[in-house]
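*Asks:* Have a look; sequence and predicted model below, questions after that.
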Amino acid sequence: MLIEAFTEAKDPSAPHTNEDRLVILPGRAYAVIDGVTDRLGTRFDGMLSGQYAAMTVQRALEHLLSAPDGSDDPVAIVNALTAALAPVYEKHGMAERAQADWNFRISAALALVLVRRETVDVLLVGDSGVRINGNHTIRVEKDLDLITSLLRRQAWPVIGRKVSDPERHEQMSRQVTWHGTQQSLENVAGTLDADDMAVIESRAIAANLEALPHVSRADIENLVRGGIVNAQGGYQNNASLQLGYPCLDGFEVPQHMLKIEQFSCSDVRTIEIYSDGYFKPGNGFGVAAWEKAFAEAEREDPAKVLLYPSPKGSTASLWADDRAYLGVRF
């Protein structure tokens, strides 16, 4: 067996800020955990909420799967991880705020591979991915993320006509994506005015209607106008909405929103698990191949507005996101 693993923070000079975590239990389980970036600067025991969520899930998962009587049923695992996160809110006096406002929740995505006697089971909660044998990719694509990514793409040239500094350009594009086109103009004063925001909103709605004809106009307008902070929370673990998506946050994750696939052990030669900080998959197994693909994506589209649309891009000093890769060759 060969195991290769790598992770790096979006700020390479501050590795302690990395919100991605790895779980490696050889012959038993492998996972990548991606803590969701906090929007409000909320801290738990000195850590940002994404780090705290990822650490809590990592510890709970390792404990559960290392115990002699630990369950390896995917649904039971999700329930156990939810139960591990739930007490955090009471501990920090945030139970009511977390219940009412998604922005106060600690959240994490999970990509888990369980190795059993006869099968290899894949469990996804969120948008990290798994690749089996280098050619079969399992991932949940979120239309919701594409909507805010296209919002940023439409905002990019409008902002570019107003600012020349690359860092400021990226900062303002995130401001639009995070808070939407209906945010207070005080937030973008000195860069964008009401006419600019109206242009961005109109173009973003039109672009999304064309790219996502199956999504309702109401949902598109909601996310464009409200952005991630003001609109996205209503979709998290909400099975009643078309754009609802699963996430570990201490609240119930609807079972049918989980992505579970099973393979025969005899058919699996390699397992690769990765977080969404990789915008392009490696053309082969291993850290070197995936880091080469990462470098190519950064050269091709560092701002993430052309080939690899994202709610955030890279700058000279920061990557767009933390990234993690875990590969196992049997």
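*Replies:* Looks like it came in fine. Numbers count the residues shown, from 1 in each chain.
*Asks:* contacts and neighbour counts: CA atoms only from here.
*Replies:* Noted.
*Asks:* so where do the strands sit in this protein?
*Replies:* In the chain, the strands defined using DSSP state E lie at 2-8, 20-25, 29-35, 43-44, 47-48, 108-115, 119-125, 129-132, 136-138, 259-264, 270-274, 323-329.
*Asks:* Take this one as well and set it beside the first:
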Amino acid sequence: MQVELLNRSKYRDGAQPGDDVALVLPGMAYGVFDGATDPRGSVVDGTPAGRLAALTVSAELAAIALDPALREAAPRELIDRLSDALERRTAALDLPVPPSTTVAVALDCGAEWRFLLLGDTGIRINGGEVLRFDKVIDDVSTAARVRLFHALRRQVTTPDEAEYATRRAIFLGLDQCVADGRLTPAEADDIVAGATADTGLTADADTVAAFLKGGIQTQYRFGNATGPLAFDTMNGTRTGLGEIIDQRRPKSEVRSIEIFTDGYPALPAEASAAAWETAFHEAEAADFHKTGAFATVKGSTGTEFFDDRTILILHTAAR
């Protein structure tokens, strides 16, 4: 087997680590954990809260992988065990936003590969089949952000200034943007209405409005909850929607496994780290601000890529 791993911080100068964590235990487990960036910037002993979550859960997964019997445990048992480890590590910290992370793991189970996923980190098998969850709440934030970026770009001198102002508004809420004097209440309402229509959530307009006006700093309230914007995540509590992927494939049918975070906006045709990087830079060139074909909740700037990115590839057949 051949393993390729690229783990790249969003900071262009590489001075700080990102919130993505990779795990490689040959013959046992391979995983990627994307810690959620804390919108309030919480740091624990020098470690950002999202990275702390990813490190904690990856360490517990490593402990599970060392026991062949545990690798065969029911998916709910495995997810709950990971969640309990995160709760033990973070409960006493009393942070305003519970640290959280995704989980995407390939477990070596003898004659089979077992794939376990929670959140929007993806796994691609044989360069084609993709296992992954998308979050409606991210679609809502993205739709609002695109409209907001264009509105703020008309007010400021540089694209970077527009991006940082947009991030502040999307993370802290449109109400904060109004308080900052960047938007009028009517303009904020127009952005909310547009994002609601763009995502087809008109029946849940009040929920969408409350979320966008409060910002991503309130998103944790929808984690492991129920409702139109709810999503399952690894945050130290029990999942609420059952959004756990647990699938198996005979090893004889698997040529390659690619585990990737959403810092890669485009999937390449080839299963190689070089191909993933090429696709990334092509997307950066085509949509630097992430308001077009690769729209997302943040754009790139002169000092930061729009997100951390990690790609872990297992070439399981001879090349």
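*Replies:* That came in fine, so what should we check first? Keep in mind it's a predicted model, so treat the numbers as computed, not measured.
*Asks:* hang on, the earlier thing: nearest to residue 152 of the first structure, out of the strands of the first structure?
*Replies:* With Cα to Cα as the criterion, residue 152 of the first structure lies closest to strand 323-329 of these, at 21.0 Å.
*Asks:* one step back: as TSV, the strands of the first structure with mean neighbour count and distance to residue 152 of the first structure would be great.
*Replies:* What follows is these, written out as TSV (neighbours: other Cα atoms under 10 Å; distance: least, Cα to Cα, whole Å):
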stretch	mean neighbour count	distance to residue 152 of the first structure
strand 2-8	17	24
strand 20-25	21	24
strand 29-35	28	22
strand 43-44	16	27
strand 47-48	19	24
strand 108-115	25	23
strand 119-125	22	25
strand 129-132	22	23
strand 136-138	15	26
strand 259-264	14	28
strand 270-274	25	24
strand 323-329	23	21
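*Asks:* Among these, which comes closest to residue 297 of the first structure?
*Replies:* For the strands of the first structure, proximity to residue 297 of the first structure was assessed by Cα to Cα; strand 323-329 is nearest, at 13.2 Å.
*Asks:* quick one, the closest one and strand 270-274 angle?
*Replies:* Counting by axes from the mean of the first three to the mean of the last three Cα atoms, to 10 degrees, strand 323-329 of the first structure points 170 degrees away from the direction of strand 270-274.
*Asks:* need the helices for the stretch 201-319 of the second structure, in chain order.
*Replies:* 205-214, 273-286 (DSSP state H, counting those that start in this stretch).
*Asks:* Quick one: the residues in the first structure that the last one pairs up with.
*Replies:* Pointing back at helix 273-286 of the second structure there. Alignment of helix 273-286 of the second structure against the first structure: residues 287-300, by TM-score structural alignment.
*Asks:* circling back to that earlier point, would you list the helices of the stretch 201-319 of the second structure in JSON lines and tack on mean neighbour count and distance to residue 94 of the second structure?
*Replies:* What follows is these, written out as JSON lines (neighbours: other Cα under 10 Å; distance: least, Cα to Cα, whole Å):
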{"stretch": "helix 205-214", "mean neighbour count": "20", "distance to residue 94 of the second structure": "21"}
{"stretch": "helix 273-286", "mean neighbour count": "16", "distance to residue 94 of the second structure": "37"}
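*Asks:* Reformat the ones you listed as CSV; add distance to residue 264 of the second structure.
*Replies:* Below are those laid out as CSV (distance: least, Cα to Cα, whole Å):
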stretch, distance to residue 264 of the second structure
helix 205-214, 25
helix 273-286, 6
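*Asks:* between these, which one is nearest to residue 122 of the second structure?
*Replies:* Relative to residue 122 of the second structure, the nearest member of the helices of the stretch 201-319 of the second structure by Cα to Cα is helix 273-286, separated by 13.4 Å.
*Asks:* now the closest one against strand 2-8, angle please.
*Replies:* Going by the same axes, to 10 degrees, helix 273-286 of the second structure is angled at 30 degrees with respect to strand 2-8.
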